[in-house]
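In: need a structure here:
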Amino acid sequence: MIGVIDTEGDCAEWTFPAEPGAVRAARAAVRDRLRGWGLDSLADVTALLVSELVTNALRHATGPIGVRLSRPTAPLGVLLVEVSDSLPDPPHALAPHPDDEGGRGLQLVASSSRAWGTRPGTGGKTVWFELAVPG
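Out: Just a heads-up that it's a prediction; the model follows:
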């Protein structure tokens, strides 16, 4: 992990180097923070989706990868998760053949989240998704 910013408040933010260990480190950081916030029920799905987006960033971009969580402020709010990288081009959801080994990450994000999208950022893009907080 290159850096950590404010993991105690309503946001947690990390920067990971563009190397294979980033996926494991991002999953662990996300799980740990969600448990710290009392959002254990979202830890596994959030870690899985972050893992998919960090893996995409490793495959297609260069440079550090940012991960940011924003805790819901209302009891029935949403958890906002963002993964940023240096590639300005938005990702494209593929329609992989049943025998393909990859290409399902964005489909998984889309089907498992309340909403998702991309936005341009300084020197790259951010892919975000929202998860409903169980009541």
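
In: from here on, just use CA atoms for contacts and neighbour counts.
Out: Noted.

In: residue 42 and residue 32 touch, don't they?
Out: No: the pair residue 42 and residue 32 does not pass the contact test of C-alpha atoms under 8 Å, sitting 11.2 Å apart.

In: ok, those two, which is more surrounded?
Out: Set side by side, residue 42 and residue 32 show unequal neighbour counts under other C-alpha atoms under 10 Å, the larger going to residue 42 at 18 against 15.

In: for the more buried one, give its distance to residue 33.
Out: Look at residue 42 and residue 33: by C-alpha to C-alpha, to the nearest Å, they are 11 Å apart.

In: check residue 84 too.
Out: 18 Å.

In: more neighbours: which of these two?
Out: Taking residue 84 and residue 33 together and counting by other C-alpha under 10 Å, residue 84 has the greater number of neighbours (27 against 20).

In: give me the contact list for the host helix or strand of the more buried one.
Out: Under the assignment given by DSSP states H and E, the secondary-structure element containing residue 84 is strand 78-85. Residues outside strand 78-85 that contact it (C-alpha atoms under 8 Å, 6 or more residues apart in numbering) are 50, 53-54, 57, 61-72, 124-133.

In: one more sequence to fold, the one below, so I can look at both together:
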Amino acid sequence: MPETEPWEYSLYIPNDPRAVTICRRTLRLILTMHGLIRLVDVAELMATELVSNAVRHTKGPAALRVRWSVNGVLRIGAWDADPSPPEPPRPFTPELEGEDGRGLALVRACADVWGWHPLSRFGNRGKYVWCELGAAG
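Out: Predicted structure coming up:
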């Protein structure tokens, strides 16, 4: 049974492609322990795309943030130190070849809602790209 109390986790990672796998496996464990196993597959895909973008397109550290709200919404987000907006998602079509450029299109297609915003706090800059999945999903 999923939890009714809110919770939030943050995993800070170096700029290292191996961190994407660590984030995905950590997310699977978090959701399983909180009784949200039915969201694992889609949540892993979303987190992989968001964290991959943060690691691939920036030079600094990044973070995976996962939050469960009392209204049954799972928010998955990736922070990175680059305040530049993410590239807009290209239309997702089966004809797209290669692996690059499809991440945010997948997020847009699978998430209930997604977005991003720049951050500036305590002298730190960057952006936060997020998506939400409803528990009914």
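
In: after superposition, what is the TM-score?
Out: The TM-score (TM-score structural alignment, normalised by the length of structure 1) is 0.85; 125 aligned residues with a C-alpha RMSD of 1.7 Å.

In: hmm, back to that, what range in structure 2 matches the strand holding residue 84 of structure 1?
Out: Per TM-score structural alignment, the counterpart of strand 78-85 of structure 1 in structure 2 is residues 73-80.

In: need the residue closest to the centroid of structure 1.
Out: What sits nearest the mean C-alpha location of structure 1, by C-alpha atoms, centre = their mean, is residue 50, with 3.3 Å.

In: what is the equivalent residue in structure 2 for that one?
Out: Taking TM-score structural alignment for the superposition, residue 50 of structure 1 sits opposite residue 47 in structure 2.

In: give me the element its match is part of.
Out: With DSSP H and E as criterion, residue 47 of structure 2 is part of helix 40-56.

In: mean distance between that helix and structure 1 after superposition?
Out: Relative to the matching residues in structure 1, helix 40-56 of structure 2 has an average distance of 1.0 Å after the fit, by mean C-alpha distance after the TM-score superposition for structure 1.

In: how far does that helix sit from the chain's center?
Out: 5 Å (C-alpha atoms, centre = their mean, to the nearest Å).

In: tilt between that helix and strand 73-80?
Out: Between the axis of helix 40-56 of structure 2 and that of strand 73-80 there is an angle of 20 degrees, by axes from the mean of the first three to the mean of the last three C-alpha atoms, to 10 degrees.

In: which of the residues in the helix or strand just after helix 40-56 of structure 2 are buried?
Out: Using DSSP H and E, the helix or strand that follows helix 40-56 of structure 2 in sequence is strand 62-68. In terms of neighbour count (16 or more other C-alpha atoms under 10 Å), strand 62-68 of structure 2 has its buried residues at 62-66, 68.

In: give the buried residues for the helix holding residue 47 of structure 2.
Out: Neighbour counts over helix 40-56 of structure 2 (16+ other C-alpha under 10 Å) mark 40, 43-44, 46-55 as buried.
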